[in-house]
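Novice: Sequence plus the predicted model coming up.
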Amino acid sequence: MDGKLVADMFPNWYLAMQQNRVVIDKPTFTSFDPWSSREYRARKDTIPVRDQSSSASTERSASRSPGARGPSRRPESRSPKRRGPRNHAPVRTSASDSNRNPPFKRPWNNQPNVNSSHYGTEFYLGVIPNVVTPNITIDIASEAQGTVQLHVPFLNLNRSERLNKGLTSLTIDHSLVKKGTFTQQRGIWIKTSTLVAVYVTSYVNHSPDTYMALPTISLGKTYMTGSFQPVDSSEKSEIMITSTFANTTIDVSSNGLVHLAEFDVTQIVDSSDLTGTIISATMPVTVISGTSCANIPPNIADCDFIVEQMFPVNAWTNIYIVPPIPPRTGYFARIQAMDEVQVFITNSSQQLYRHMLQKTFEQFQFGSEPTVIYSNGTLNFSVIQYGVGPGFDPQEGGPFMTVILGLKNYISSYIFVISPSYSNFENYLTVIIKASNKTGILLDGQPLPYMYNYTVSKPLDEYVVFVSHISTGFHNLTHIDKLVNFGALLYGFNSGSGYGYPAGMKYPGSDVAPSKTRNVINVTR
């Protein structure tokens, strides 16, 4: 029976089947995303309708004619009928549609859905100020050819380009970046025809960094930010929040309520460290955080830009392995908690215990060894790692900031990009995996050699960390056993500069990775 007829005749059953879908093995992603389809979103007033307004104060018209599609998302040249995979017929727009119940809803309920990861087809991005005017590059990793649409309202930019198999790089004019605290329509929107991974680089000589972007489907409503103390009052700790829906209200613990339209960003800067700022939103948002110029640690002069896209609170876990960053001989880590939680910290040289209070963070310094950070309860927390400045040890390098993956964030296959901007850097790949599985890692189809090898301390002594040199460009990192999950982080150094970011992630409980095969089963939960 046609899937559209099933949805019309048995809406409750069809919605339940969609919610109970479990993806196993390594699924293939298709270009059809029912949760991001504007036709589905516009079918009921209970679903927020995208707004093309250029101002955060503009309200969507309260009246709509029966069967209207709502405002167009953005100029498009395609046919009104949207073709998808089998069993997904184009949505009819008739007067009877407004009475169809229940409507399809995007699963934004603060619960991780089974397909939440860093792979996606729609991304809302932002760029915070670097110490000086940066070169901005969006690098896209894809296993298939297709198309990519780039929309930046502030720059009056709306174009479609070919999506390459491998690496596709897009450049953004630096005039999009603005210093200070403001709310304006400076968001970036990307839509692709196939599942991709996206990485955003702000590059300045001696002050670059990159963040891994999360797709719209993996965004959340609650965040805690990470940054660092700026070098002086002329530099800033920075937060940028990008709205993905019209009529979104955000509550920032340091700045109060802000109302946003789609593509609006609100940027908050301060000469003090904004780490630990709580952000709550009525709809999913993108949160970028960092510092325009930081010395890490503060007594070592370097002035390096750091940035990361924050994971939503519901992507946090309770067990982490923080890897060293050779050839550097030390690093800093911050632990953030939304709830009161007991945290244990252990490595080969020390064992610590911390009773973390609600909505706080603590900073620790570690040496050249992996560190295990965990809690015995069910409460989750976040860990952020900071690379150190060039005077910390005799090795080259500079500060960076990266979100650390918890064990439940690991996946079994990564496609990723190291920006060509880092061609003059020493670039490294860190893999965290059980020792019994380490020989099965393949990089671009070949066994992965490693330069540094570390054993993790108890209670996770079955894990190892190894670090390898890696080139810039597109890469595919897999394991010969498709059921083996492992963590992957990227970082690099040159004289006085550093960068670092995760290669990928998933939500706890999700099982998703790109592949050429797809197996779908329905289960009763």
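Specialist: Received the coordinates, thanks. Numbering: from 1, shown residues only.
Novice: from here on, contacts and neighbour counts on C-alpha atoms
Specialist: Noted.
Novice: Leu150 is in contact with Ile190, isn't it?
Specialist: Yes: Leu150 is within contact range of Ile190, at 4.9 Å (criterion: CA atoms under 8 Å).
Novice: So which residue is dead centre in this protein?
Specialist: With distances taken as CA atoms, centre = their mean, Leu214 lies nearest the centre of the chain, 2.8 Å away.
Novice: separation between that one and Tyr428?
Specialist: 22 Å (CA to CA, to the nearest Å).
Novice: Measure how buried the residue nearest to Met240 when sequence neighbours are not counted is and give me the count.
Specialist: Residue nearest to Met240 in three dimensions, not counting chain neighbours: Gln267, with 4.4 Å by CA to CA, 6 or more residues apart in numbering. Counted with other CA atoms under 10 Å, residues neighbouring Gln267 total 25.
Novice: My read is that Gln267 contacts Ile239, right?
Specialist: Yes: using CA under 8 Å, Gln267 is in contact with Ile239, at 5.6 Å.
Novice: Is the nearest residue to Gly509 once chain neighbours are set aside in a helix, a strand, or coil?
Specialist: Spatial nearest neighbour of Gly509, excluding adjacent residues (CA to CA, 6+ apart): Val114 at 6.8 Å. Following DSSP: H, G, I helix; E, B strand; the rest coil, the label given to Val114 is coil.
Novice: second one coming, line it up with the first:
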Amino acid sequence: VNNNVVRLTYEAGDGNEIELHYTGSGISIADVTDLEGNEAGTIFQIPVTLDFVSAGAVTDDYTTDAGAAFPGLHYESVSGTLTFAPGETTQIIDVPILSDQDVDPTVDFYIQLSNPTNASLIDDIGQVIIFNDDHSGIPDSLGTEFWVSIPENWVSYDYAAYIEETGAYDPTTSDTPTDYSSGFFLSISSEFGATGVITAPGIAESIEYSVEPGEVTTVRLWDELEPYGYDYRSWEQGPEAVSPYHGLTDQVLPVGVHVTADSEVSVYAMAIQPFTSDGFLVLPTDVLGTNYMLASHDFFRMGRWEYAGNPVGHSAGSQFQVIGIVDNTQVQITPTSSFTRVDYPVVESGDPDYVPEVVQAGQTYTITLNRGDVYSLRADHAGVDFTGTIIDANAPVAVNSGMTCANVPVEFPACDTLVEQMTPTNTWGKEFVVNPLEGRNVDRLRIIALEDETQIQIGSQTIQLDAGQFEVFDLANATRVTSDKPISVVQYSTGSDYTGEFENLRKTIGDPMMILIPPVEQFLEHYVVTSAVHRNDDNYLSLIVPTAAINDLTINGQYVDPGVFEVVDGSDFSAGELYVEDGFYSADAPLPFGITVYGFADYESYGYLGGQTFIPLDANADIQLDPAAEMLVVGDTHYVTATVIDLDTNLPLAGVRVDFEVTGTHPNHFWGRTNSSGEVIVHWSGNLAGTDQIQATALGDTANASADWFGAFPTIEIVSPQFGSEFEHGSTVLITGKVESGSPEARIVSLTMDNDRIATVDALGNFFVTVELPLGTSTFDFEVFNSYGASATTTLSLEGIFESDRDPNEDSLNELASITELYAVTSFDERTDILYADLSIKNTSELPISKPFLLGVRNITDPTVQLLNIAGYWEDGTPYIDLSAQIYNSTLAPGSRTFFNPIEFYAPQRNPFEYEFVLLGGENEPPRFTSIPIINARGGEDYAASVTAVDPDDDSLTFFFVSGPTGMIVENNYDGTASLVWDNVPSAAASFPVKILVRDSRDAETTQSFVVSVVDPSINHAPLIFSQPVTDANAETDYSYTVVANDFDGDPVSYAVSIIRSGDLSATELAGIDGSGKPIVYDPVTGEIAWTPQGADVAQYDVVIDADDGRGGTDTQRYVLYVHPVPGNHPPLFTSAPPETISSDSPFEYYATAIDPDLDDLVFTMPVFPSGALISLDG
């Protein structure tokens, strides 16, 4: 349309008619995956595109939606509107990512498009994946710092380089030497990309490298760093070309190579020579150890190759290297074979008196390494094998071991170089699975023991080895190897001619090489490996995978054909060999598995460990589970955290595999690895009620926990009063709350307060209980159980106070203007310049004024005048005095006035002055119910319940019926009580919500809601005594206790009291009703007990009180009453709190108040005081 593409949709009409609708361009949002990053400011950019240009403006709304990633934790939420101007087809949504260096899982979120204009939505949801790139804390083969050295090869790298440079004839081969590349290489790979630097102490230049994500960078190291590098150009170019490192059999040289990276990389070393190649995994410095035991091989050749009478090769001997990474590292070496320490320049000089030193097997010697130093030892005599040699250092070191050119077995050609970097002995394991190399007749295994009397099972064969001993086996089938103590297992490719015990087998390509086999305990679930030896015809990944996971193994994101695997007898693993091309490989499985890499060409091979964890398996591990016990609702998710530490160091152990075995209601098995904090979290959801037992195992230690699943959890809340509310001590407080069972299928079976049953719980879960509040803080613990056995708790804290101690809170007071001041005696002290005036305040309003009664003084006309006897300051700076103590009862009634109280002013100028009073008085507080409602009504009978309430301001109260069943009314008694009555209750069972209201004379009101249930009249609920007994009395002092019981059916309760002196064998009854003649009198209707004991009555008394509802329901309270002698004098108790700070350069006044338990008159003195302070006799 006018050279513009438009989008149309159609709807079918009648016959051949259709309706066309213009829908505009199509809008699509892309899916984006990017790295989380480590620094603040990371922004993910998500493209939104139109599929063709629009002639008009296009708009579209967008917003982020959480997935596994959460806003505020992983990213910042964004929303808005995109606008495409005419001609534009792309817009970008920027989403800030909350980058950090904490280990997180890879998570995702979504962006939702909506409300397009002049366009239609084609793809309206974009998935954004935040790929975690933080270091996991797992001690594995990935790292940012490495130290490596070049082990001696059969042919010097310098010599091979010379052959390549000149095209000269290679005396060791008949091939054209320029067909291949020789040298010592590092293959560096990274999942996320990295840059780094390679340096060496003796090399002035450095190598800077970069590696792209998912790629491999190969770097050739300096040939002259080969420690025994005899420059074989010397026999063509003269002695001046001899390598400076040509010399001793063993020596310390500064030939270490330092590799650094700005993010984690994996590094593999490749020793490439014509027909003598091998490789090894380079370990990062954070997993290096201090103790190693070597794996090598024996040999039969003596000395070095020669050509035309000239030395052209190295000795084909057993060798190893130790690399220092810390200055002044002391290394003790205990070889398992004797060797001769030869100084080759001296030998070549023909000195007839030179006698080489012999180092005996088992003889320990010490060397010192600085950072970057390399100690190298190569044996030159047949029969020397350094396998089992111990390297022990006082700081971490790296160790290479192998052989310059080994025949495996020694009598079969051809020889090839062997090298692997050794793993620390504390990472050795007890279970291994080994598969034969692809395309080979038979392989060789060496099993090395770390400790004496190690029992080893190889397939069906059992052997015993002592520390440093090894056993050699031919390997033709996948085999499981186990032991009772740590061992090392090394796999060797044999010479091409070797067929083992099998005859008439064809020769195979390849040559000897060695691979360290990872222990099962150190398997990982993710590896990054490389296969980048270009002149090998065949490259393979050897995979040892749990049989349960072979269908889920991926290489570079592609599933591996499970048909390549075969089950390994006697194990839970399957083994397979996978052919691969040269390159980078990322291998993943849901369960930990093992991987090695190798390859073959004609008379050539290489192989190395693909990776593993380097957890110290000998750690004194301790595992703890949190929570140890948990209660959950069916449908919830249970999270369990295991923490693993080393008890010897009290440090967390990272990378440890923790296995969780869940038995019971939800049997399952989980596993995970600890992070850098030694923690791993697993979770599962419960769909059945019952109990799960959890056992976690790590490094030989176990911990147990449990989880109880319930169909639902009950809930409980306190409706009133609020937590921390204050009441006059000794008052009765009604606590109301609400409980719910948690589900329709559950019911409440128990509700307690401080382990005592709460009986009044209506059909909707409203509950009511009363307490008598003592002086001080009282805490009440509530607990509810439902029929599933699940529980919930809550706590209420209340304060019992003297009413005079109630703290005035300015925010809760009202400014009251209807007052008049009255003065009595006024005087002026000329010595102190203080004006005294006896002041009384009259309430001229029509409503009472509640305590606290605070009188502020404002607008004093003389700025030199100051109010002295202040109680404090309001927020606006106004000083005030507290007249609450000058009010009789709790309120100042209309027309009433306070007692006279002195007000004091400091007037240094003695001039007349004026001021204003402002009064803050307490708000009218609403009344509160104190009665527990009767929630049961007997069908066919009358219902009556007493209703009581109190008003904090002593206002008169009126009760009202708000809602409920027809016929229910409230009858007021106008004394703070009322009756809730319902005549002729229906017989049919039913429940009726009821609401009643109490209102004071100033219109403050409170409601009480509950449910009255009609019950079978034959059912009776016994009364419950809830009052707390008074257990102490004094001679010649009146004793009184009123027992109070609630009857939940509203039946009247009568009381019977028995009081007998403890130890009275005749059991003389001392209690009776009025007129009985007994010394102790009780009222059977009110439950009041009264007595004035005398001096002869001092003793203990057993008290039994029965409450009877007249329908067979009773409750009993028992206590011991202690009658004490006539009390003596007791010290008074301060009730006022002094201020902690005062204003400098201002008069200060504090009014002290106290009470006396014996009601004695009090006199105040001040034994310790600052200069100038005075106190009056009344405080």
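Specialist: Yep, it's here. Note that this is a predicted model, so its numbers are computed, not measured.
Novice: just to revisit the earlier point, so what sits against both of Gln267 and Ile239 of the first structure?
Specialist: Contact with both Gln267 of the first structure and Ile239 is made by residues Ile128, according to CA atoms under 8 Å, 6 or more residues apart in numbering.
Novice: what about the strands in the stretch 751-900 of the second structure?
Specialist: 756-757, 760-761, 766-772, 776-786, 791-801, 813-816, 819-829, 834-843, 849-858, 866-867, 872-873, 879-882, 891-892 (DSSP state E, counting those that start in this stretch).
Novice: With the stretch 201-350 of the first structure instead?
Specialist: Using DSSP E, counting those that start in this stretch, strands in the stretch 201-350 of the first structure cover 209-212, 220-224, 237-243, 248-252, 256-260, 265-270, 278-294, 304-309, 319-322, 331-337, 341-346.
Novice: looking at the ones you listed, which is buried most?
Specialist: strand 304-309 (a mean of 31; mean count of other CA atoms under 10 Å).
Novice: average gap between that strand and the second structure?
Specialist: Superposed on the second structure, strand 304-309 of the first structure shows a mean distance of 0.5 Å to its aligned residues (mean CA distance after the TM-score superposition for the first structure).
Novice: list the helices and strands the lengthiest strand in the second structure packs on?
Specialist: Ordering each strand of the second structure by length in residues (DSSP state E) puts strand 583-601 first. Secondary-structure packing of strand 583-601 of the second structure (3 or more CA pairs under 8 Å, 6 or more residues apart in numbering; DSSP states H and E): strand 215-220, strand 524-531, strand 538-546, strand 554-555, strand 604-609.
Novice: Any chance of those in CSV with mean neighbour count as columns?
Specialist: Below are these laid out as CSV (neighbours: other CA atoms under 10 Å):
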stretch, mean neighbour count
strand 215-220, 19
strand 524-531, 23
strand 538-546, 25
strand 554-555, 17
strand 604-609, 29
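Novice: out of those, which comes closest to Leu813 of the second structure?
Specialist: strand 524-531 (68.0 Å; CA to CA).
Novice: and the nearest residue to Glu145 of the second structure once chain neighbours are set aside, helix, strand or coil?
Specialist: Excluding its sequence neighbours, the residue lying closest to Glu145 of the second structure (CA to CA, 6+ apart) is Thr260, at 4.5 Å. Secondary structure for Thr260 of the second structure, judged by three-state DSSP, is strand.
Novice: residues near the residue mapped onto Thr260 of the second structure from the first structure, how many?
Specialist: By TM-score structural alignment, Thr260 of the second structure lines up with Lys191 in the first structure. Neighbourhood size, Lys191 of the first structure [other CA under 10 Å]: 20.
Novice: Hmm, Lys191 of the first structure is touching Ile140, no?
Specialist: No: with contact defined as CA under 8 Å, Lys191 of the first structure and Ile140 do not form a contacting pair (11.1 Å).
Novice: From what I see, Asp304 of the first structure and Ala294 are in contact.
Specialist: Yes: Asp304 of the first structure lies in contact with Ala294 (CA under 8 Å); the separation is 5.3 Å.
Novice: Find the residues that touch each one of those two.
Specialist: With CA under 8 Å, 6+ apart as the test, Asp304 of the first structure and Ala294 both reach Pro399.
Novice: ok, back up a step: who wins for proximity to Ile325 of the second structure among the strands of the stretch 751-900 of the second structure?
Specialist: With distances scored as CA to CA, the stretch of those nearest to Ile325 of the second structure is strand 791-801 (58.5 Å).
Novice: Can you check which part of the first structure that closest one sits on?
Specialist: Strand 791-801 of the second structure covers no residues of the first structure once aligned (TM-score structural alignment).
Novice: Tell me which other helices or strands that strand touches.
Specialist: Strand 791-801 of the second structure packs on strand 715-720, strand 726-728, strand 776-786, going by 3+ CA pairs under 8 Å, 6+ apart.
Novice: quick one: the helix or strand just after the second one to strand 715-720, angle?
Specialist: Toward the C-terminus, strand 726-728 of the second structure is succeeded by strand 732-740 as the next helix or strand (DSSP states H and E). Here strand 732-740 of the second structure points in a direction 150 degrees away from that of strand 715-720 (axes from the mean of the first three to the mean of the last three CA atoms, to 10 degrees).
Novice: What residues in the first structure pair up with strand 732-740 of the second structure?
Specialist: Taking TM-score structural alignment, strand 732-740 of the second structure hits no residues over in the first structure.
Novice: now swap in stretch 928-948 of the second structure and tell me
Specialist: Under TM-score structural alignment, there's no match for stretch 928-948 of the second structure.
Novice: Alignment lookup: the residue nearest to Met240 of the first structure to the second structure.
Specialist: By TM-score structural alignment, Gln267 of the first structure lines up with Ser376.
Novice: now that match: how far from Gly37 of the second structure?
Specialist: 41 Å.
Novice: Now the strands of the stretch 751-900 of the second structure in CSV, please, with extra columns for distance to Ile716 of the second structure and mean neighbour count.
Specialist: Shown next, in CSV, are the strands of the stretch 751-900 of the second structure (distance: least, CA to CA, whole Å; neighbours: other CA atoms under 10 Å):
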stretch, distance to Ile716 of the second structure, mean neighbour count
strand 756-757, 15, 14
strand 760-761, 12, 22
strand 766-772, 10, 20
strand 776-786, 7, 18
strand 791-801, 7, 18
strand 813-816, 33, 16
strand 819-829, 47, 13
strand 834-843, 45, 19
strand 849-858, 34, 22
strand 866-867, 51, 21
strand 872-873, 41, 16
strand 879-882, 41, 21
strand 891-892, 37, 24
